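**Q** Sequence below, structure please.
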Amino acid sequence: MRKRVVSITAAIGITAVGFAGLPRPTPVIVWNASASAPIGLYRVVPGTPQRGDLVLVRTPRSIETLAGTRHYLPAGVLLVKHIAAGGGDRVCAAGGTIFINGQPVVRQLDADRAGRLLPRWTGCRALAQGEVFLLNMPEESFDSRYFGPVPTANIIGRLVALWTE
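**A** A predicted model of the protein is given here:
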């Protein structure tokens, strides 16, 4: 009897260790609680998103620590952002304004609500294939205006609203 209990316990342990190494499943339904995009319930749709689409995105590693330290979002939380520009589009930051293909789109704030200086993406360049520039319209949105272009590999999927406030 004792051998059987030990064998079952070992099998459960080995199985648990095996599952721990598997990649996390892609979410199918997500809830957006951030006011930078419509609050609500969304379905994640696979495929290639286009300019204007609302997408679910992994936080770029370059800003993950800052976002967590300042409590912009908890570690591991995915971003909900619109694709404002993609490969071939020219994106520029000048005088606190983001321009896409020569048109002013959004302002960059100097500081967050707590008065802390925000990082500022600077530059003027055509995005490469495999890059997107993510923007939401509220000025307080923590997006590419502060951290720059994001690899399309960070995009998990396009979001389709099921219910929004």
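
**Q** going forward, measure contacts between C-alpha atoms and count neighbours the same way
**A** Noted.

**Q** Run through the strands of this protein in chain order.
**A** For the chain, the strands identified by DSSP state E occupy 29-32, 40-45, 54-57, 79-85, 90-94, 97-100, 103-107, 123-126, 131-135, 150-151, 155-164, in order along the chain.

**Q** Quick one: closest of those to Gly68.
**A** strand 79-85 (12.7 Å; C-alpha to C-alpha).

**Q** Going by neighbour count, which residues of the closest one are buried?
**A** Of all the residues in strand 79-85, those buried under the rule 16 or more other C-alpha atoms under 10 Å are Leu79, Val80, Lys81, His82, Ile83, Ala84, Ala85.

**Q** coming back round to it: out of the strands of the chain, which is closest to Ser144?
**A** The minimum distance between Ser144 and those falls on strand 131-135, with 5.1 Å, by C-alpha to C-alpha.

**Q** Now show me the structure for the sequence below, then we'll compare the two:
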Amino acid sequence: MKPALKRASLLAGVSLVVVAPLSALALAHVSLNTTPCMPLGFYQAVAQKPLAVGQTWTVCVPQTWTVYGLHRGYLHPGSACPGGSQALLKKIAALPGQTVTVTKTGVRIDGHLWPMSAPLTRDTAGRPLISDYDVHQIPAGYVWVMGLSPQAWDSRYYGAIPDKDLLNREKAVLIWR
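**A** From the prediction side, this is the model:
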């Protein structure tokens, strides 16, 4: 076999091994989370059902925060959200009618402390962060979203988000960490 034909055959074989599984995952609405805000792994979009605390969703941050998030690297460029960013993976922590209190010691939802939720004063690059310290009554049409890591960029910093900015409910398929 000629070297050029051998290289072409090898490239075709490698492409098939890589492209076929990725295509199958995309068709099954499976995505890979590589951010530390939620467990690393594969998540699949599932039936949306009524909103409930604890559900995992892909979300868009309020558009007024998109430029800030892109500039600081909290968001990656993409087409999922208005303003040209990818969506984030977050948990619904509070629904309309619930009370969220953000203090230096953490986020309390109806008096219950969300794990590892003390707002940071600086991000991982050492830049100052401003938290939304206050008592928030979640209004109709909004939700409070949180990550599962102290470093998550979530409602502690940008407040409640409109529920219309929830894109897909996600179920962990295979996670590690």
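
**Q** Mind telling me the TM-score for this superposition?
**A** Laid over one another, the chains give 0.77 as their TM-score (TM-score structural alignment, normalised by the length of structure 1), with 139 aligned residues with a C-alpha RMSD of 1.7 Å.

**Q** coming back round to it: any chance of the strands of structure 1 in TSV, with distance to Thr69 of structure 1 too?
**A** What follows is the strands of structure 1, written out as TSV (distance: least, C-alpha to C-alpha, whole Å):
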stretch	distance to Thr69 of structure 1
strand 29-32	21
strand 40-45	25
strand 54-57	19
strand 79-85	16
strand 90-94	25
strand 97-100	25
strand 103-107	24
strand 123-126	26
strand 131-135	21
strand 150-151	21
strand 155-164	23
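
**Q** Quick one: closest of the ones you listed to Thr65 of structure 1.
**A** Shortest distance between Thr65 of structure 1 and these, using C-alpha to C-alpha, is found for strand 79-85: 14.3 Å.

**Q** Mean distance of the closest one to its aligned residues in structure 2, please.
**A** Strand 79-85 of structure 1: mean distance to aligned residues in structure 2 after superposition is 0.5 Å, counting by mean C-alpha distance after the TM-score superposition for structure 1.

**Q** check contacts around the aligned partner of Trp121 of structure 1 in structure 2.
**A** For Trp121 of structure 1, the aligned position in structure 2 is occupied by Asp132, per TM-score structural alignment. Asp132 of structure 2 sits next to Val102, Ser155, Arg156, Tyr157, Tyr158, Gly159 when contact means C-alpha atoms under 8 Å, 6 or more residues apart in numbering.

**Q** and with 10 Å instead?
**A** Thr101, Val102, Thr103, Pro119, Ser155, Arg156, Tyr157, Tyr158, Gly159, Ala160 (C-alpha atoms under 10 Å, 6 or more residues apart in numbering).

**Q** Distance check, the counterpart of the fourth one in structure 1 against Gly47 of structure 1.
**A** In this case it means Pro119 of structure 2. Across the two structures, Pro119 of structure 2 finds its equivalent in Gln108 of structure 1, going by TM-score structural alignment. The span separating Gln108 of structure 1 from Gly47 of structure 1 equals 31 Å under the rule C-alpha to C-alpha, to the nearest Å.
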